[in-house]
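Novice: The following comprises the amino acid sequence and a computationally predicted model.
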Amino acid sequence: MTESKQREDIARLAKSLFDRGLTFGSSGNISIRLEDGWLMTPTGSSMGAIDPARISRLDLAGNLLSGDKPTKESFLHMAMYGRRPRAGAIVHLHSTHSVAVSCMHDIDHRDVLPPLTAYYVMRVGRLPLIPYFAPGDLDLARAVEEMASDHHAVLLANHGPVVAGKSLEDAVYATEELEETAKLFLALRGMRTRPLTPEQVADLERRFPRDF
């Protein structure tokens, strides 16, 4: 796939997420791994109006080569890529239901959401909560890095999800599945629920292993 097509894909999928209310204002960012660096959405930009030509082009060391200045949360992407060498793309959103869950007091920090559906298990799996850090705090990158070897998706407390995928489409689909599961989780609060059993989860993990 050409870099031009990858830039167009970032802009197209970012607008889709924005138009459906999964991100808003200038929140959220996307990146794609290249053979010799990364493409990232620029800082301060709206996901609903990304100009493919102005997307940030970074080298392997994270230096800006062309385009606008990259998202100020680029360190989150670099931390995840560093521990997941086969990940092809990362999506970070401030999606409402996922953020709402990240603000709750009585959730399991080791695995935030129960396995309510097969597709959640297949696309997200176990979701740890990363403790709160102020925006731009490099300790947040270190906390993400600690979890990234074992988890391709994490939830930042009072902030939002960071999700890696084998491709950009995979990362977007997993982020959407996470948001819908968070919405289900909140809708079912106080009700008796029937999540998948550990045996059913293990069966799905055997059938659909992640290879990135």
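Specialist: Sure, I can see it. This is a predicted model, so every value here is computed, not measured.
Novice: Please count neighbours and contacts with C-alpha atoms only from this point.
Specialist: Will do.
Novice: just the helices in this structure please.
Specialist: Under the criterion DSSP state H, the chain contains helices at 3-19, 74-83, 96-102, 118-123, 138-148, 168-187, 198-207.
Novice: between these, which one is nearest to I32?
Specialist: helix 168-187 (6.8 Å; CA to CA).
Novice: quick check: angle from the closest one to helix 3-19?
Specialist: With axes from the mean of the first three to the mean of the last three CA atoms, to 10 degrees defining the directions, helix 168-187 sits at 10 degrees from helix 3-19.
Novice: what comes up buried for helix 168-187?
Specialist: 168-179, 181-183, 185 (16 or more other CA atoms under 10 Å).
Novice: ok, N29 touching S46?
Specialist: No. N29 lies out of contact with S46 (CA atoms under 8 Å); the separation is 9.0 Å.
Novice: got another, please set it beside the one above:
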Amino acid sequence: MRQAGMTAMSNETRLREDICRFGRSLFERGLTPGSSGNISVKLDDGGWLVTPTNASLGFLDPARLSRLDSQGRPISGDAPTKEVPLHTALYDTRGSARAIVHLHSTHSVALSMLPEIDPRAALPPMTAYYLMKCGATALVPYYRPGDPAVADAIKGLAGKYSSVLLANHGPVVAGDTLEAAVFATEELEETAKLYLLLRGMNPKYLSPEQVTDLVKVFGVTLPEHGHGHGH
């Protein structure tokens, strides 16, 4: 038992360092400004680590990350981000999720404000890697940051989406590891950037046949309506 306890502690220590390392990377590349954005990771005991409120992702201290129990109650560290209900809703509905990244990345926020966006597929199938890492991206309406009602909107998606855009706010992306969640969030941001660059130019997207091939070969999971072009 002592060995298992020590292993859990070393895992938690590593995850604390990983959160700070990825947070700094995202911040230094301008993917979430000021004290915006938050990251959480599930722990083996059902609790989780989450970045504190009013903390810049560029200057996180591993020892001061918020530690929550399995009910989402703070047990140590600084006060957690006010977006805890958002993270909780995604964990509750997306069983495979072990980490969640929420940013205020510029191009993803811009995309969320465009009038033509399909809430069931915010982006068309533009690249293979977007589909492989993000699947389809849902768009949920605007809610005040920290509003518990955003949790109901996330729950309404029934766990079908690992990547979600909050209108006028930013992306929230779940992954089966912290690295996967970070990489998917970056892929979403780059794809949003591509969409904005190409808007109005009538670009060629991946065909339904090409999408089906990716689903088959790489095991991409898409909601039943997630691979229509939507535009």
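Specialist: Yes, it's here. Not measured: the values here are computed from a predicted model.
Novice: the more surrounded of N29 and S46 of the first structure?
Specialist: Set N29 of the first structure next to S46 and count neighbours by other CA atoms under 10 Å: N29 wins out with 28 against 20.
Novice: Can you find the partner of that one in the second structure?
Specialist: Counting by TM-score structural alignment, N29 of the first structure lines up with N38 in the second structure.
Novice: Repeat that for A100 of the first structure.
Specialist: Match for A100 of the first structure (TM-score structural alignment): A110.
Novice: correct me, but its match touches N168?
Specialist: Yes. Judged on CA under 8 Å, A110 of the second structure makes contact with N168 at a distance of 7.5 Å.
Novice: what about R14 of the second structure, how many neighbours?
Specialist: Neighbours around R14 of the second structure, by other CA under 10 Å: 12.
Novice: ok, and the closest non-adjacent residue to the alignment partner in the first structure of E187 of the second structure?
Specialist: Aligned counterpart of E187 of the second structure in the first structure: E177 (TM-score structural alignment). Excluding its sequence neighbours, the residue lying closest to E177 of the first structure (CA to CA, 6 or more residues apart in numbering) is Y120, at 6.0 Å.
Novice: okay, now the corresponding residue of the second structure for H77 of the first structure: neighbour count?
Specialist: Matched across to the second structure, H77 of the first structure falls on H87, judged by TM-score structural alignment. By other CA under 10 Å, the residues close to H87 of the second structure number 26.
Novice: and the closest residue to H87 of the second structure other than its chain neighbours, how far is that from F22 of the second structure?
Specialist: With CA to CA, 6+ apart as the criterion, H87 of the second structure has its nearest non-adjacent residue at 6.8 Å, and that residue is I100. Going from I100 of the second structure to F22 of the second structure by CA to CA, to the nearest Å gives 12 Å.
Novice: The two - which one has more neighbours?
Specialist: Neighbours per residue, other CA under 10 Å: of I100 of the second structure and F22, the larger number sits with I100, 30 against 18.
Novice: ok, and the closest non-adjacent residue to the residue positioned nearest the centre of the first structure?
Specialist: With distances taken as CA atoms, centre = their mean, V163 lies nearest the centre of the first structure, 2.3 Å away. Residue nearest to V163 of the first structure in three dimensions, not counting chain neighbours: A153, with 4.3 Å by CA to CA, 6+ apart.
Novice: go on, I50 of the first structure?
Specialist: A11 (5.2 Å).
Novice: hmm, back to that, residue in the second structure paired with the residue nearest to E177 of the first structure?
Specialist: In the second structure, Y120 of the first structure lines up with Y130, judged by TM-score structural alignment.
Novice: before we move on, what about A134 of the first structure?
Specialist: For A134 of the first structure, the residue aligned by TM-score structural alignment is R144.
Novice: quick one, what contacts S74 of the first structure?
Specialist: By CA atoms under 8 Å, 6 or more residues apart in numbering, the contact set of S74 of the first structure is M40.
Novice: whoops, I mixed them up, R24 of the second structure
Specialist: So R24 of the second structure contacts 57-60 (CA under 8 Å, 6+ apart).
Novice: Swap in 10 Å and give it another go.
Specialist: By CA atoms under 10 Å, 6 or more residues apart in numbering, R24 of the second structure lies in contact with 18, 30, 56-60.
Novice: from these, which two are the most distant?
Specialist: D18 and G30 (18.5 Å).
Novice: Could you find the closest non-adjacent residue to V201 of the first structure?
Specialist: Distance criterion CA to CA, 6+ apart; nearest residue to V201 of the first structure, sequence neighbours excluded, is V121 at 6.8 Å.
Novice: The one you found: how many residues sit nearby?
Specialist: By the criterion of other CA under 10 Å, V121 of the first structure has 23 neighbours.
Novice: R64 of the second structure too?
Specialist: Summarising burial for R64 of the second structure: neighbours were counted as other CA under 10 Å, giving 16.
Novice: One more: A61 of the first structure?
Specialist: Residues lying near A61 of the first structure (other CA under 10 Å) number 10.
Novice: related to what we said a few turns ago, could you tell me which residues make contact with the match of A100 of the first structure?
Specialist: By CA under 10 Å, 6+ apart, A110 of the second structure lies in contact with 104, 167-170, 192-193, 196.
Novice: Turn those into TSV, columns for distance to E83 of the second structure.
Specialist: Output for the contacts of A110 of the second structure, formatted as TSV (distance: CA to CA, whole Å):
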residue	distance to E83 of the second structure
H104	13
A167	15
N168	15
H169	12
G170	12
A192	23
K193	25
L196	28
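Novice: The residue nearest to V163 of the first structure touches M147, doesn't it?
Specialist: Yes. Using CA atoms under 10 Å, A153 of the first structure is in contact with M147, at 8.9 Å.
Novice: Give the residues shared as contacts by the two.
Specialist: Here A153 of the first structure and M147 have 80, 127-129 as joint contacts, going by CA under 10 Å, 6+ apart.
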